[in-house]
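Student: No sequence on hand, only this structure:
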């Protein structure tokens, strides 16, 4: 399935979270850890922009049937800059966009029971010429690489 934003990055004025993620978006992705664990998933996203904050609800379905919901809140704090929070993120993240690329990193506790399995994601999201957004993230623990994620978003 190939869906397109319909605008080249330059025509769209560069990449912005609110322009791309307001409305419906779908994604497919994978998480691959160095211990051999691999999870594939799909995501249905619904974004609402109120002029200052993008609220992005992500409904995940994993290849084993497990479901999860996460909600990002990205507050625009300047040109090409956002402050982001999510229920499993410890603290907040600062998103910076340069041209068609957004970069941010954040600390997450992967253990829903709060047992302290904390890892840091280093995300790079890039708007592609076909209108998709490719997000690649390096995941580290104690500063050492432990996993990679890859997610491809498409406007619905």
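Tutor: On my side now, so go ahead. Since the structure is predicted, the reported quantities are computational estimates derived from the model, not experimental observations.
Student: Going by C-alpha atoms from here, please, whenever you check contacts or count neighbours.
Tutor: Will do.
Student: which residue ranges form the strands in this protein?
Tutor: Using DSSP state E, the strands of the chain run over residues 23-33, 38-49, 53-62, 67-78, 81-86, 89-90, 93-98, 101-109, 118-127, 133-141, 144-155.
Student: nearest to residue 9, of those strands?
Tutor: With C-alpha to C-alpha as the criterion, residue 9 lies closest to strand 118-127 of the strands of the chain, at 7.0 Å.
Student: Would you mind listing the residues in contact with the closest residue to residue 22 other than its chain neighbours?
Tutor: When the adjacent residues along the chain are set aside, residue 22 lies closest to residue 47, with 4.3 Å between them (C-alpha to C-alpha, 6 or more residues apart in numbering). Neighbouring residues of residue 47 by C-alpha atoms under 8 Å, 6 or more residues apart in numbering: 18, 21-24, 54-57.
Student: residues of stretch 60-77 that come out buried?
Tutor: By neighbour count, with 16 or more other C-alpha atoms under 10 Å as the criterion, the buried positions of stretch 60-77 are 60-62, 71-76.
Student: how far is that stretch from where the chain is centred?
Tutor: 9 Å (C-alpha atoms, centre = their mean, to the nearest Å).
Student: ok, structure two:
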């Protein structure tokens, strides 16, 4: 029992330290154009993405249509995914702007609450996703970064891990319709 407790504590400490590693979003404070999530994620966007496993192999390709709207500091991002194997998925994010570039988000397949922050042209947030895999659901952590390129295009790179072990990455490009 004590060994199991020590192992669990060690894994938790490793995951916490891994979360502190790497660049902080404030590093991008002077980068332009400045990202305002409420402005960018407003209207309809198209996204094109891939999921790569830890070896870098593309495992899935997908497209997303996002219908986004805000009412003050509360936003809804309604996402419809279509995967290369023909499967479909829907996720509806409910976001809240807390001020000072800080946001929280919830969705039905997100465990707890996502938390994030914008700075300059960047947005970083972290969350745990309940991911269906081979008939069961596993909880994986996402370290999700977005970079605004111009008023229409944003790039997104998310690292997916479990117990601090990198499982793969999701890479997306968002394109805002019209302007």
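Tutor: All right, it came through fine. Treat the numbers as computed from the prediction; the structure is a model and nothing was measured.
Student: circling back: of the contacts of residue 47 of structure 1, which are still contacts in structure 2?
Tutor: Compared against structure 2 with both residues aligned by TM-score structural alignment, their matches' C-alpha atoms under 8 Å, the contacts of residue 47 of structure 1 retain 21-24, 54-57.
Student: Taking the buried residues of stretch 60-77 of structure 1 together, which two end up most distant?
Tutor: Among the buried residues of stretch 60-77 of structure 1, the pair separated by the greatest distance (C-alpha to C-alpha) is 62 and 76, which sit 30.5 Å apart.
Student: Which single helix of structure 2 contains the most residues?
Tutor: Counting by DSSP state H, the longest helix found in structure 2 is helix 2-20.
Student: I'd like the distance between the residue in structure 2 that residue 96 of structure 1 lines up against and residue 177 of structure 2.
Tutor: Per TM-score structural alignment, the equivalent position to residue 96 of structure 1 in structure 2 is residue 117. Counting by C-alpha to C-alpha, to the nearest Å, the separation of residue 117 of structure 2 from residue 177 of structure 2 is 24 Å.
Student: Counting neighbours around each, name which of those two comes out higher.
Tutor: Neighbours of residue 117 of structure 2 and residue 177, each counted by other C-alpha atoms under 10 Å, are more numerous for residue 117; the result is 22 against 11.
Student: What sits closest to the more buried one if chain neighbours are left out?
Tutor: Counting by C-alpha to C-alpha, 6+ apart, residue 102 is the residue found nearest to residue 117 of structure 2 once chain neighbours are left out, at 4.4 Å.
Student: For the residue nearest in space to the middle of structure 2, which non-adjacent residue is spatially closest?
Tutor: To find the centre residue of structure 2, average its C-alpha atoms and take the closest one (C-alpha atoms, centre = their mean): that gives residue 144, at 4.0 Å. Using C-alpha to C-alpha, 6+ apart and skipping the chain neighbours, the partner closest in space to residue 144 of structure 2 is residue 158 (4.1 Å).
Student: now swap in residue 52 of structure 2 and tell me
Tutor: Counting by C-alpha to C-alpha, 6+ apart, residue 58 is the residue found nearest to residue 52 of structure 2 once chain neighbours are left out, at 4.3 Å.
Student: pretty sure that neighbour contacts residue 84?
Tutor: No: the pair residue 58 of structure 2 / residue 84 is not scored as a contact, 11.1 Å apart, by C-alpha atoms under 8 Å.
Student: hmm, back to that, what is the nearest of the kept ones among the contacts of residue 47 of structure 1 to residue 100 of structure 1?
Tutor: Using C-alpha to C-alpha, these come closest to residue 100 of structure 1 at residue 21, 14.0 Å.
Student: Quick one: map the closest one onto structure 2.
Tutor: Residue 21 of structure 1 maps onto residue 41 of structure 2 when the alignment is built from TM-score structural alignment.
Student: ditto for residue 78 of structure 1
Tutor: Applying TM-score structural alignment, one finds that residue 78 of structure 1 aligns to residue 99 in structure 2.
Student: Show the contacting residues for its match.
Tutor: With contact set as C-alpha under 8 Å, 6+ apart, residue 99 of structure 2 has no partners.
Student: Distance of it relative to residue 10 of structure 2?
Tutor: Residue 99 of structure 2 is 35 Å from residue 10 of structure 2, where distance means C-alpha to C-alpha.
Student: since we're on residue 130 of structure 2, how many residues are nearby?
Tutor: A count of nearby residues for residue 130 of structure 2, using other C-alpha under 10 Å, gives 15.
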